[in-house]
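Asker: what follows is a protein structure lacking sequence information:
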């Protein structure tokens, strides 16, 4: 018909998004207030139904203007969703660099600064930072779910920057344990869990792809930072490198934290509903001798109902998931996987020097391995969307085992060590990118950060 406007293929109207608000406005308490009002009825004459043409086929043919699958993917999350993915990508590109994906570069140079300290003792600095990041995950998730993802991630960015500045003044090895280890780990935890949780709130059909793109920032950041960090240390020194890295983290992660907003802000929704209820009560004020508001029975419970509907679970209430066998199984599996997945990254450059390669060649291998992780996280997300998230995780677990037990045993040259590192990082990307997908599919996205933190 000529009067109909063309539909927007990128319309972000989603029944799952609009359902909560619609359900609250149509709650019994609000319906009682409008008992004295009649709803307008739509006449069949005012809304003519188009007649079916006998020439039209039984099955409608697709419109030539219908969006292609790629366009559909772009439209699912909307602009706000893809900005959240971008913010998560930028945060991932830096938060794990000083303790995980480029820490192998720091190990060799710390051995020169803290002479007499074994490589294992220095590597424990990165292990401490990584462990604190995940151990504090549950608290960080609760903080993010209650106070907002933006605020929590920004606080983590500030804490990470401060920790690296303090680490640059370290005189003894235990100073690094407290600064680059414990303090940086807490900051990374505050930034990581909101960043990993937010893409799942905007995407359902292409959730694996969205999270894969977000966490691929770790691989791309490691690919760029490994050789750059090594060159920067040679140009200035390791402590000025820490200070420069602190500035970069504050600018990039702090700015990116402004992009990772939750899809639904329950605080704003609650305020809006309370204002709407006050307006309706004022309109129903009876003039004359009564001069008071007519409020039917049950209407006074609207605010309490609204608060219950939008209130996040407390710290102890969130522990209910431990009663779920599926959650326990997933937690145990990921805990055992996290014990050893960082070991190749910590010792890859040290092992490269051990087999006769140069420090620069070791840094290049580490960078290529992180680049492989960048590709793997996006590719595995696409595969998980099309096949199965659980099967993809299982396949990648065996891929990691083979790369360590077979390829690392044969790694005696630049080519074989690079093959081992790239193969391992290609599959290990599933550890980060697909676990949030499994959590979102099984337990929803309302308390996503808390669930991943567990």
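Answerer: Right, received. Where do you want to start? What you are looking at is a predicted structure, and each value in this text was computed from that prediction instead of being measured.
Asker: C-alpha from now on. contacts and neighbour counts both.
Answerer: Will do.
Asker: who are the packing partners of the strand or helix carrying residue 83?
Answerer: Secondary structure from DSSP states H and E places residue 83 in helix 69-95. For helix 69-95, the elements it packs on are helix 184-197, helix 199-202, helix 207-235, helix 238-256, judged by 3 or more Cα pairs under 8 Å, 6 or more residues apart in numbering; DSSP states H and E.
Asker: buried ones in that helix, by neighbour count?
Answerer: 73-78, 81-95 (16 or more other Cα atoms under 10 Å).
Asker: please apply the same query to stretch 391-410.
Answerer: 392, 393, 396, 397, 399, 400, 403, 404, 407, 408.
Asker: state the helix or strand in which the last one lies.
Answerer: Going back to what we said before, that points to residue 408. Going by DSSP H and E, residue 408 is part of helix 408-410.
Asker: returning to that earlier point: just say which of the helices and strands packed on helix 69-95 is most tucked in.
Answerer: helix 184-197 (a mean of 31; mean count of other Cα atoms under 10 Å).
Asker: so can I have TSV of the helices and strands packed on helix 69-95 showing distance to residue 434?
Answerer: Shown next, in TSV, are these (distance: least, Cα to Cα, whole Å):
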stretch	distance to residue 434
helix 184-197	11
helix 199-202	11
helix 207-235	7
helix 238-256	22
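Asker: here comes the other one, which I'd like you to weigh against the first:
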């Protein structure tokens, strides 16, 4: 079995928040990572199952928004409806400020089990909702909080099993979100006119229940819980300029990341695309992102995680500001240009989910990963909360046109790339050939 080594601080065992009698064992375990083998890859399988559910739904919110905007919530504006899904995304990431440290302190199961129950319950309650506040409470609030209890531990546990191949492992796990983002829109579109909205969402809930049971059975941690770790945000992390620049890049990514997910179905309908096909375009985007999650992760372990992020995030900005805005400039629909944009952008944007956690782990002591990861995404979640409504406000100010929204999205990706460049420079220097 291949094992990799990593540097561990030589602090006394008690100062590192570890039981004194386990000190030597923990130090030995942390000096070697399995980086493969049955147990390690079963953890990846479990994380993949968790991602199918949690991130699969997160990737499908555009279909749900388009449906609510033309049916149950037709009297509300797109901007108002988008708040339901913005709150979901905000809580999905913001709750990591508590869940990350709780993972360090208590481990995996005490978080994932209640999170799984809550997430399935949110979908069942969402299926019977009729009023705006019911959709907000069931999906936006309960779904967002519960999803964070699944997502954060699912990512954190992989870091305890992989080091050299960490980018590949997390990339493979996060393809589950892309698969879910393909499956769920197709399930919704194929069933919703046959069995209705309520039963369609219940079927989605049962699929999530199955994947979460498998996730709980497969995922596990390697290191003992850090009982001295408290459940608070680690503001001292922002004194590290590498972490500060990475967090700023993550913020800009979250400002932009869900805009294509949420608005492209509506954009396609606005451009005159057939309703059935318009709902399937989200599946095209998520299908392309499957390859964009694991393949760049594979190469990132060889050419550098930050290097790969800079390239792919820069590509996202270019594709938004060329292909998507080009499709908007055409009178009527240009389906070929739309699909070309979805494929190349979907591929490039996959690293925004799969490699950001790996970048954080590269500049973090693994025993404090949950805390720092939660701290970063609690900051970035403000971008998640505000990005989509800002895009909606821009669209309303232009009387429903999309060009301003598209430019805003593209510029967010460009600024995110610049912050990743600074983070890389602060960490490893400014020479282009450096692998980092």
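Answerer: Yep, that arrived. Everything quoted here is computed from the prediction, not taken from an experiment.
Asker: care to give me the TM-score?
Answerer: With the length set by TM-score structural alignment, normalised by the length of structure 2, the two chains reach a TM-score of 0.75; 352 aligned residues with a Cα RMSD of 2.5 Å.
Asker: what is the helix holding residue 408 of structure 1 packed up against?
Answerer: Looks like helix 408-410 of structure 1 contacts helix 414-433 (3+ Cα pairs under 8 Å, 6+ apart).
Asker: so what's the aligned partner of residue 261 of structure 1 in structure 2 up against?
Answerer: Following TM-score structural alignment, the counterpart assigned to residue 261 of structure 1 within structure 2 is residue 220. Neighbour list for residue 220 of structure 2: 43, 108, 109, 157 [criterion: Cα atoms under 8 Å, 6 or more residues apart in numbering].
Asker: so residue 220 of structure 2: helix, strand or coil?
Answerer: Under DSSP: H, G, I helix; E, B strand; the rest coil, the three-state class of residue 220 of structure 2 is coil.
Asker: on that earlier part again, of the helices and strands packed on helix 69-95 of structure 1, which approaches residue 362 of structure 1 most closely?
Answerer: Residue 362 of structure 1 lies closest to helix 207-235 among the helices and strands packed on helix 69-95 of structure 1, at 9.2 Å (Cα to Cα).
Asker: where in structure 2 does the closest one fall?
Answerer: Helix 207-235 of structure 1 maps onto residues 166-194 of structure 2, going by TM-score structural alignment.
Asker: that stretch vs structure 1, average distance?
Answerer: For stretch 166-194 of structure 2, the mean distance to aligned residues of structure 1 following superposition is 1.1 Å (mean Cα distance after the TM-score superposition for structure 1).
Asker: which residue packs closest to residue 424 of structure 2, ignoring adjacent ones?
Answerer: residue 306 (6.1 Å; Cα to Cα, 6 or more residues apart in numbering).
Asker: need the counterpart of that neighbour in structure 1.
Answerer: Checking TM-score structural alignment: residue 306 of structure 2 goes with residue 390.
Asker: so its match, which state does it fall into?
Answerer: Assignment for residue 390 of structure 1 (three-state DSSP): helix.
Asker: ok, residue 358 of structure 2 to residue 250 of structure 2 distance?
Answerer: 12 Å (Cα to Cα, to the nearest Å).
Asker: and residue 4 of structure 2, by the same measure?
Answerer: Going from residue 4 of structure 2 to residue 250 of structure 2 by Cα to Cα gives 28 Å.
Asker: more neighbours: the two, which one.
Answerer: It is residue 250, of residue 4 of structure 2 and residue 250, that has more neighbours when counted by other Cα atoms under 10 Å, with 29 against 14.
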